Every structure is written in structure tokens, then in C-alpha cells.
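Chemist: need coordinates for the below:
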Amino acid sequence: MGKPTLVVLAAGMASRYGSLKQVDAFGPHGETIIDYSIYDAIRAGFGKVVFIIREEFEQVMRDKFDEKLKGKIDVDYAFQDFNLKKFGVDKEIERTKPWGTAHAVMSAKDVVDGPFCVINADDFYGYDAFKKMADFLTNEVDDAHMSLMGFEVGNTMSDYGYVSRGVCEVDEKGHMASVTERTNIYYVTDEQGNRKIVYEENGVQNDLPADARVSMNFWGFTPKIFEVAQDMFPQFVEENGDNPKSEFFIPSVPDHMVKNGMAAFKVIPTSSKWFGVTYVEDKPIVQESISKLLADGTYPQKLF
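Modeler: Predicted coordinates for the structure are as follows:
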């Protein structure tokens, strides 16, 4: 089996951040968060990186990554657009927001032909997570056995607003029993002054334990996922096409596969510390975290 592929979701609008955070600088030599992910992926054993982007970002991304990654890892691009016909939907729907992360993954089907890992462009995951995923994709994965990295939700929060997470239920075998995308998770302070985590659904706050396992869109798949997602997508559009904010999220596909006995998803624990940028106020925190990793020798001052 060849080296696995890293698929980077970088087509988001960054509406809460206010700029194109995919290429924003966080390291001392202008390194993006993606740079640190790719650096970790290369030393973990990945052989190719595919950027899922909007077509209008192509030149910006190529200017940022092509030259410095040349000779280090194969690079390819796939475009997330609004053409529904190529995914079996015979209609046109006007909208400005992309169709979601699962739709983004579907956009990579022509440039990925083996086991692959999906990550977010704006999340820092750490080497341990990439190494464990590379080992899984090299030695264990098949169409009936895929995976995700499981993080504790308390380690994935922002102090500046809500976040979206795939909340997992894990069975006694360490497999995902279900995953539900929660798009409005945030901190509240109760009457005793204690801070706790809640998610909001239909205007109602629901408690979420700090140690609840969540997906940070760090998944290990085979190309089988393209087939399943494409089977699901037309129904999603039929049911949600009138809602301009509706999104076809990645967790809905593994959840469907688990509930229909199509595959098991191993929840891989990791010691990596996650951090990311949802809001512009998160940026100095991420920069400080990276500075500490540079100071202790986890990463070189200049990656590439």
C-alpha cells in the first residue's frame, strides 16, 4: 500500500474570522497553520496533500504553497463549487455559502485514489495525531474499518464565541456509536459562578461534559466515502435546498454508515494539544502556543 493522502479543507468563507485565515501568518517566518500540519504529515508518512479550495483562491494558494512544498510532498488541488449536477442533483440553487464539509470532501474524488485523511485548514492538531492516523491508514484501514481522532471538547473551545463540533458517542470497543454535528457550542456561567459548556439546539441550552469526545474534522477514510456521500447528497439537497445556511457536514456520512452497518469507525485517542482560529481574537493565542512549541524544540524556527 502506498503512502496515504492528506486532504485539507480550505474552501471556507471564514465569516467569523474576517479574512482568508487559510493563508494568514502565525509562525515567525509567515508560516500558516496549514504549514505546521503539512510538516507533521510529511514526517508522519503522508505522500500527497490535496487542497480543497474555492477556484478563486487557486492562485493565492499556489503562490503560498507550491514552491516551498516542491520535492517534499506531492501537491494537488480540487475545487468546491456550486455545480450540483456533477453530484447527481439535476437542479440549480442560488446560494453564497458552500455546501459544507462533506460536500467539500466529495469534490476531491477525482484526485484521491487511496486511503486519506481529512483535516481543517485552520486547526492545529500536532504530530502525534498525524503519526497515529498515518499508521492507521497504512496498516489497518479498509472500506469497513475507518477512523477519526477523538478530542475532549473542553480542550477545543474558544473564549470568544461559539464553535461547531461533531459530538461522538463511543462504545466499549472504542468505536464511534454515533456522531452529531453541534453548530453552537459555547461557555456559559451558572448561578454559582461556575463556567460550563453547553450546546444550543432550537433555542434550548443543553449541557455538554468537558470530557465529551468530539471530532475536529480529523478523519481517516477510503474512497468508499465518496460513493456513500454522493448517494446521500441528493436527498440532503431535496430536504435542505431552500435553507441558504444548510450544510452537508462530514459527520453525517460516518454516522449514516455506522447506523446502517456499513463500516466501523475507530476513535483514535491522541496526546496532541489542539488549538485553532475561529475568531480573530484567537490569533494571538495561537501565535503564543506556536511560539512555545518553537521554544521547546518541537518545531524548527523555519519549517520549509
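
Chemist: please count neighbours and contacts with C-alpha atoms only from this point.
Modeler: OK.

Chemist: and residue 82, what does it touch?
Modeler: Residues near residue 82 by C-alpha atoms under 8 Å, 6 or more residues apart in numbering: 98-99.

Chemist: any idea how far residue 114 is from it?
Modeler: For residue 82, the distance to residue 114 equals 26 Å [C-alpha to C-alpha, to the nearest Å].

Chemist: in stretch 254-269, what counts as buried?
Modeler: By 16 or more other C-alpha atoms under 10 Å, the buried positions in stretch 254-269 come out as 254-258, 263-269.

Chemist: to clarify, my last question referred to stretch 45-61.
Modeler: Buried residues in stretch 45-61, defined by neighbour count with 16+ other C-alpha under 10 Å: 45-54, 58, 61.

Chemist: neighbouring contacts of that stretch?
Modeler: Counting by C-alpha under 8 Å, 6+ apart, 3-12, 23, 38, 73-81, 104-105, 107-108, 111, 131, 134 sit against stretch 45-61.

Chemist: got it, and stretch 224-242?
Modeler: Stretch 224-242 is contacted from outside by 87-89, 93, 102-103, 105-106, 109, 143, 246, 248, 253, 257, using C-alpha under 8 Å, 6+ apart.

Chemist: select only the buried ones of the residues you listed in PyMOL?
Modeler: Restricted to buried positions by 16+ other C-alpha under 10 Å, the PyMOL selection for the contacts of stretch 224-242 reads:
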select buried, resi 87+102+103+105+106+246+248+253+257
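
Chemist: what is the nearest of the contacts of stretch 224-242 to residue 213?
Modeler: Residue 213 lies nearest to residue 253 out of those, by C-alpha to C-alpha, at 17.7 Å.

Chemist: quick one: what helix or strand has the closest one in it?
Modeler: Using DSSP states H and E, residue 253 sits in helix 252-259.

Chemist: distance between that helix and the chain's centre?
Modeler: How far helix 252-259 lies from its chain's middle: 17 Å, per C-alpha atoms, centre = their mean, to the nearest Å.

Chemist: that helix packs against which elements?
Modeler: Contact partners of helix 252-259 among helices and strands, from 3 or more C-alpha pairs under 8 Å, 6 or more residues apart in numbering; DSSP states H and E: strand 176-189, helix 224-240, strand 264-269.

Chemist: show me where the stretch 1-150 of the chain has its helices.
Modeler: 33-44, 58-69, 101-106, 127-139 (DSSP state H, counting those that start in this stretch).

Chemist: out of those, deepest packed?
Modeler: Among the helices of the stretch 1-150 of the chain, ranked by average contacts under mean count of other C-alpha atoms under 10 Å, first place goes to helix 101-106 (a mean of 23).

Chemist: list of residues touching it?
Modeler: Counting by C-alpha under 8 Å, 6+ apart, 7, 9, 11, 52, 80, 118, 226, 229-230, 233, 247-251, 253 sit against helix 101-106.

Chemist: now the second one, please; I'll put the structures next to each other:
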Amino acid sequence: MEPQISLVILAGGLGSRFGGAKQIARLPGIDSTIMELSIADAYDAGVRHLIIIINAMVRDAIEQQILPNLPADLDVDLVEQRISDVPSEFAALAQQRSKPWGTGHALLCAKSVIRDKAIVITADDYYGDIAFQQITEHFRRSENWGCVAYPLLNTLSEQGGVNRGICALNHAKQLLRVDEILDIQFEGNTLVGTNAQQTRVELDEHALASMTFWGIDLRLFTILEQNFYQFLSIHDNGVKKEYYLPDQIQYSIDTLGIAVDVYPAQQPWLGMTYKDELPVLAQKISALKGLTDVQHVIEE
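Modeler: Take a look at the predicted model:
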């Protein structure tokens, strides 16, 4: 029996550095958002259920500019992440907060519409169509969770240092942990970054980095709900602390023994932070997808 696979897109970010809503920024020459390209890739891999986690400010734009472009047989749920979506005893804490609770809370908001298994991605990163094929095939033969991770060298930026979660694997190519390394860049011919001990360390450019491409199932939503309650109970400063999805996946590995199979990406990861990166990103995606007329449109 084929598993029911949903695509969950985390699209609730406010895009402060981008200067607007990255979720609906159209790539020049391609006339598509990154999110639409990812949806098309997931659809081609057999996914027929889409959940988009949004903030209220982009609902109208997504309904008017994104949804009409999607396949007619794609079942779509729009879910708003609201700061007020907390257990009733923490309502006063929510009133003190001005920013979303984080990616763990964002995914938890989809609990009522999730069906079975899910691919979780972000709206402003392009992962390539093979990544979706890897995870859908994984779900056909395994009950483990999954992750598509990208060679570190393919995730660097020409704009300067980047922060990445470096995957540590066991002998079975399953995830042990993700180590956050900051300010990763080449210094001369050596790739270095700052670890949790604030030490500059040399990195293997072929190490795998987690770029938020997860294959999960209903078990994670129970964990997210339970641990979000604990998070709110412990972190009574409701302003800065965030409830991160990777932390909850790590908890699932360490505490519950859940296995996460890691698949090295076969295509480059492409993402953006600033609006002026859109033309370059469009060129790279067009080259990856073989769209030969995009370069001419961009240069006009």
C-alpha cells in the first residue's frame, strides 16, 4: 500500500533581511516562486497533499498568486502559525511575544491536517527534484524518518560566512546529531567554522549539512506537542526563546531511539537571503532545470 505523503512547507517567516515576503518573490525569467518549483517537484514525485504554514500577512497573496497555479488534483491546506496558538494556561505569555515561536511550533500547527507521512521543507530554499524522489522512495520501503543532506561545499555563500548544521552519522548512515557550526567560509584554501566551544575548526567540505529537508511521520507531532508544553513551562521569558524543529528531532533520536536515514543530495541546494540574490538564483535554478531562455530574460 502506497503511503500517504504530505508536503509541508514552512512559509511563515517575515523576511526581515530580505525586505519583504520571500515566500511570494518571483524568480526573474522563470516567473515562479521557489515554493512553486518545490511543489512541482514534489507533485512529480507522487505527492498529492500540500500543507503550507503561513503567517496572516501573506495569506491573501498566497491565495491569489500561488494557489491558482497549482495542479487541480493537489489537495491544499493553508495553516496559519499564530503566536496565540498555545495551551490556555500560557495565554498571558503569548501576549508578551512579538515574533513567532519557531520552526517546531510552526510544524506543530499542522497537526490537525497531517495524514500519515510528510516531507518538511522551507519555502525559500530550492532542493532539486531528486531530493523529493529520494524521500518518497524511502517512505515506500522504510518506517524510519529520513533526511536529505547536502555536501557542505555546495551550501556556501559568496556573500560571506554561513551557519550550517553539520550531520554526524553512524555506521548505518543514520543521523546521530546535527552540530551547529557558525561563520563557515574559506580562509585561504582551508574551510573553517566556529564550533559550540567558540573555537575555529577545520571542516571537511564533503561533510553533509542539514538544510531542512526532513521525512517524518505522525510520531513527531506527538513529540512536538508534549515538548512545546515543557518549553513554555521552562522558558518563561516569552520574547527571545524559540522552539526549534531540529532540537525536537534530536530529542526523538536521543530519547526515543527514532532512526533517521540520511541521504546525500544528488543536486545542489540553492537558497537566498537578500532580494538582490534573486537574478543569480534564477540563473542557477534555470541551469539545474535546463531552462535555456532564462539568461536572456534576466539580461534584458
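
Chemist: out of the contacts of stretch 45-61 of structure 1, which end up buried?
Modeler: Applying 16+ other C-alpha under 10 Å to the contacts of stretch 45-61 of structure 1, the neighbour count classes 3-12, 23, 38, 73, 75-81, 104-105, 107-108, 131, 134 as buried.

Chemist: burial of the equivalent of residue 217 of structure 2 over in structure 1, as a residue count?
Modeler: In structure 1, residue 217 of structure 2 lines up with residue 222, judged by TM-score structural alignment. Counted with other C-alpha atoms under 10 Å, residues neighbouring residue 222 of structure 1 total 21.

Chemist: how much space between residue 222 of structure 1 and residue 4 of structure 1?
Modeler: For residue 222 of structure 1, the distance to residue 4 of structure 1 equals 10 Å [C-alpha to C-alpha].

Chemist: find residues that contact each of these two.
Modeler: Listed contacts common to residue 222 of structure 1 and residue 4 are 114-116; contacts here mean C-alpha under 8 Å, 6+ apart.

Chemist: out of those, the closest to residue 196 of structure 1 would be?
Modeler: Closest approach to residue 196 of structure 1 among these (C-alpha to C-alpha): residue 116, at 35.3 Å.

Chemist: residues in contact with the aligned partner of the closest one in structure 2?
Modeler: Counting by TM-score structural alignment, residue 116 of structure 1 lines up with residue 118 in structure 2. Residue 118 of structure 2 is in contact with 5-8, 214-217, counting by C-alpha under 8 Å, 6+ apart.

Chemist: could you look up the SS state of the alignment partner in structure 1 of residue 194 of structure 2?
Modeler: Here residue 194 of structure 2 is matched to residue 199 in structure 1, going by TM-score structural alignment. Following DSSP: H, G, I helix; E, B strand; the rest coil, residue 199 of structure 1 is assigned to strand.

Chemist: next, count neighbours for residue 199 of structure 1.
Modeler: Residues lying near residue 199 of structure 1 (other C-alpha under 10 Å) number 21.

Chemist: for it, what are its contacts?
Modeler: Residues in contact with residue 199 of structure 1 (C-alpha under 8 Å, 6+ apart) are 182-186, 205-208.

Chemist: for it, which non-adjacent residue is spatially closest?
Modeler: Closest residue to residue 199 of structure 1 apart from its sequence neighbours, by C-alpha to C-alpha, 6 or more residues apart in numbering: residue 185 at 4.2 Å.

Chemist: enumerate every residue touching that neighbour.
Modeler: 162-165, 197-200.

Chemist: report the buried members of those.
Modeler: For the contacts of residue 185 of structure 1, buried by 16+ other C-alpha under 10 Å: 162-165, 197-199.

Chemist: dump the residues you listed into TSV; add distance to residue 171 of structure 1 as well.
Modeler: Formatted as TSV, those follow (distance: C-alpha to C-alpha, whole Å):
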residue	distance to residue 171 of structure 1
162	27
163	25
164	22
165	19
197	23
198	23
199	22
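
Chemist: before we move on, the earlier item: trace the residue nearest to residue 199 of structure 1 over to structure 2, please.
Modeler: Counting by TM-score structural alignment, residue 185 of structure 1 corresponds to residue 183 in structure 2.

Chemist: ok, now residue 248 of structure 1?
Modeler: By TM-score structural alignment, residue 248 of structure 1 lines up with residue 243.

Chemist: residue 133 of structure 1 now?
Modeler: Per TM-score structural alignment, the equivalent position to residue 133 of structure 1 in structure 2 is residue 135.

Chemist: what does residue 262 of structure 1 give?
Modeler: If you follow residue 262 of structure 1 across to structure 2 using TM-score structural alignment, you land on residue 257.

Chemist: and its match, how far is that from residue 124 of structure 2?
Modeler: Distance, residue 257 of structure 2 to residue 124 of structure 2, by C-alpha to C-alpha: 31 Å.

Chemist: could you do residue 80 of structure 2 as well?
Modeler: Distance from residue 80 of structure 2 to residue 124 of structure 2, by C-alpha to C-alpha: 17 Å.

Chemist: what do you get for residue 7 of structure 2?
Modeler: As for residue 7 of structure 2, its distance to residue 124 of structure 2 is 14 Å (criterion: C-alpha to C-alpha).

Chemist: again with residue 159 of structure 2
Modeler: As judged by C-alpha to C-alpha, residue 159 of structure 2 and residue 124 of structure 2 stand 17 Å apart.

Chemist: ditto for residue 69 of structure 2
Modeler: In terms of C-alpha to C-alpha, residue 69 of structure 2 sits 18 Å off from residue 124 of structure 2.

Chemist: before we move on, back to that, may I ask which two of the buried residues of stretch 254-269 of structure 1 are separated the most?
Modeler: It's 256 and 269 that sit farthest apart of the buried residues of stretch 254-269 of structure 1, by C-alpha to C-alpha, at 22.2 Å.

Chemist: quick one: contacts for residue 270 of structure 1?
Modeler: Contacts of residue 270 of structure 1 (C-alpha under 8 Å, 6+ apart): 128-129, 132, 149-151.

Chemist: grab the nearest non-local neighbour of the equivalent of residue 270 of structure 2 over in structure 1.
Modeler: Using TM-score structural alignment, the equivalent of residue 270 of structure 2 in structure 1 is residue 275. Leaving aside its sequence neighbours, residue 275 of structure 1 sits nearest to residue 124 (C-alpha to C-alpha, 6+ apart; 5.3 Å).
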